[in-house]
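**Q** sequence-free structure coming up:
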């Protein structure tokens, strides 16, 4: 029984470890919003059928921040992998993954968010209004799908990462709201 509990715990930690660059990439645009560099909407203000493509809140600055933070977190994980405690936390050796893997899944995370925003605009859901569960899983799906370009992880890991990411997203948004970083709780 202790071995089974250990294996389940290890699996959850591996899922969390794989999720970290995706999760931080998703948070990066929020922390970069005070930077004026590239504060230009991705859709450049264009509309389709009188509806903005993505809206003012989706900027090139946010995309760049997500890609850079995703890459930085991955490179930190890759560095930490030299220590045995961190070696157990991955599905595959991060040393064998290409150096740009973090940027790739970071881009996947912000791309997933863009796709969701596109559909929110089509459904007349205002920017900043919650669209459960899509607001909580869009970036996770984007990051995981883009990870397929380089690495395969078990389907059970995908499902676990989606659930963990969903719960962590809710928790971090609530904390951000209480700290005054976010305007919306959800």
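**A** Cool, the structure landed. Remember, predicted model here, so these are calculated numbers, not experimental data.
**Q** rest of the way, CA atoms for contacts and neighbours
**A** Noted.
**Q** Do a quick rundown of the strands in this protein.
**A** 47-48, 51-52 (DSSP state E).
**Q** Adding distance to residue 31 and mean neighbour count as columns, could you present these in a markdown table?
**A** Shown next, in a markdown table, are these (distance: least, C-alpha to C-alpha, whole Å; neighbours: other C-alpha atoms under 10 Å):
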| stretch | distance to residue 31 | mean neighbour count |
| --- | --- | --- |
| strand 47-48 | 27 | 12 |
| strand 51-52 | 24 | 16 |
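**Q** Ok, which of those comes nearest residue 103?
**A** strand 51-52 (27.0 Å; C-alpha to C-alpha).
**Q** Could you export the strands of the chain as TSV, including distance to residue 26?
**A** Listed next are the strands of the chain as TSV, based on distance: least, C-alpha to C-alpha, whole Å:
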stretch	distance to residue 26
strand 47-48	24
strand 51-52	21
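**Q** For the chain, which segments count as helices?
**A** 2-31, 60-80, 84-87, 101-122, 134-147, 155-179 (DSSP state H).
**Q** Looking at the ones you listed, spot the one closest to residue 39.
**A** helix 60-80 (5.4 Å).
**Q** and residue 31, how far is that from residue 140?
**A** 19 Å (C-alpha to C-alpha, to the nearest Å).
**Q** The two: which has the busier surroundings?
**A** residue 140 (31 against 12; other C-alpha atoms under 10 Å).
**Q** tell me the contacts of the more buried one?
**A** Shown in contact with residue 140 (C-alpha atoms under 8 Å, 6 or more residues apart in numbering): 19, 22-23, 109, 112, 161-162, 165.
**Q** how much space between it and residue 177?
**A** Residue 140 is 21 Å from residue 177, where distance means C-alpha to C-alpha.
**Q** okay, now residue 77: neighbour count?
**A** Quick note: residue 77 (other C-alpha under 10 Å) scores 22 neighbours.
**Q** and here's the other structure:
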């Protein structure tokens, strides 16, 4: 697999994990997951982590994976790039893991005294990736091993922080986020 194909496969395979947090921002609002509870004098997660946002994020990622499955044969025929098709377990594990990673990062931010929206370099950019990959490894280990080769993982770790900053910057400019990170 050449570098171009590796990048395409990495982005294709991670799209269902990249979309959930953006969908959650758009769907935001509703009851916070932590119900307003505190721990050690600080909110457990904060108002930014809601049941509706989490459900919409997971659903958006799973629907996107289904759409990608439908598109894969067409793209493969026209480009000769071997794109992975998502098994059902991966269709849900990638977006659910992404949302869990974002929730875990919120928990860590609260424990370290950071307010909602405060920057936390690397954690902000890679939390959802780590959890999406771990949950997918557990849910669909054979598929994970076939798709997430070392070169693909390297591309994901390098490209994701850049994509994260760009998409959050756009959301900030559109007034969908209060901060550009």
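**A** Here it is on my side, so go on. Please read these numbers as outputs of a predicted model, since none were measured by experiment.
**Q** ranking the contacts of residue 140 of the first structure by neighbours, who comes first?
**A** Neighbour max across these (other C-alpha under 10 Å) = residue 22, 34 neighbours.
**Q** what residue of the second structure takes the place of that residue?
**A** Residue correspondence to the second structure (TM-score structural alignment): residue 22 of the first structure is matched to residue 17.
**Q** Would you agree residue 128 of the second structure is in contact with residue 96?
**A** No. Look at residue 128 of the second structure against residue 96 with C-alpha atoms under 8 Å: they stay out of range, at 9.3 Å.
**Q** Please enumerate the shared neighbours of those two.
**A** By C-alpha under 8 Å, 6+ apart, the residues touching both residue 128 of the second structure and residue 96 are residue 17.
**Q** Could you point out which of the helices of the first structure sits nearest residue 41 of the first structure?
**A** Comparing those by C-alpha to C-alpha, helix 60-80 comes nearest, at 6.3 Å.
**Q** so the closest one aligns onto which residues of the second structure?
**A** Using TM-score structural alignment, helix 60-80 of the first structure pairs with 51-71 in the second structure.
**Q** Comparing the matching stretch with the first structure, how large is the average distance?
**A** Aligned to the first structure and superposed, stretch 51-71 of the second structure gives a mean residue distance of 0.6 Å (mean C-alpha distance after the TM-score superposition for the first structure).
**Q** re the thing from before, which of the strands of the first structure sits closest to residue 121 of the first structure?
**A** Residue 121 of the first structure sits nearest to strand 51-52 of all the strands of the first structure, at 6.4 Å, using C-alpha to C-alpha.
**Q** Not counting its own residues, what contacts the closest one?
**A** Looking at what lies outside strand 51-52 of the first structure - C-alpha under 8 Å, 6+ apart - the contacts are 43, 45-46, 121-122.
**Q** redo that, cut-off 10 Å
**A** For strand 51-52 of the first structure, the surrounding residues in contact (C-alpha atoms under 10 Å, 6 or more residues apart in numbering) are 43-46, 117-118, 121-124.
**Q** Can you tell me which of those residues is closest to residue 186 of the first structure?
**A** residue 117 (15.0 Å).
**Q** The closest one matches what in the second structure?
**A** Using TM-score structural alignment, residue 117 of the first structure lines up with residue 106 in the second structure.
**Q** quick one, what contacts the residue nearest to that match when sequence neighbours are not counted?
**A** Excluding the flanking residues, the one nearest residue 106 of the second structure by C-alpha to C-alpha, 6 or more residues apart in numbering is residue 45, at 5.5 Å. Neighbour list for residue 45 of the second structure: 32-39, 103-111, 115-116 [criterion: C-alpha under 10 Å, 6+ apart].
**Q** how far away is residue 45 of the second structure from residue 37 of the second structure?
**A** Taking C-alpha to C-alpha, one finds residue 45 of the second structure at 8 Å from residue 37 of the second structure.
**Q** ditto for residue 169 of the second structure
**A** Taken as C-alpha to C-alpha, the span from residue 169 of the second structure to residue 37 of the second structure is 30 Å.
**Q** who's more crowded, those two?
**A** A count of neighbours by other C-alpha under 10 Å puts residue 169 above the other of residue 169 of the second structure and residue 37, at 17 against 13.
**Q** Could you find the closest non-adjacent residue to the more buried one?
**A** Nearest to residue 169 of the second structure is residue 180, by C-alpha to C-alpha, 6+ apart, at 4.6 Å.
**Q** what's near enough to touch the residue mapped onto that neighbour from the first structure?
**A** In the first structure, the residue matched to residue 180 of the second structure (TM-score structural alignment) is residue 185. Residue 185 of the first structure makes contacts with 128-130, 170-178, as judged by C-alpha under 10 Å, 6+ apart.
**Q** so residue 57 of the first structure touches residue 113, yeah?
**A** No. At 11.1 Å, residue 57 of the first structure does not count as touching residue 113 under the criterion of C-alpha atoms under 10 Å.
**Q** Many thanks, I have nothing further to ask.
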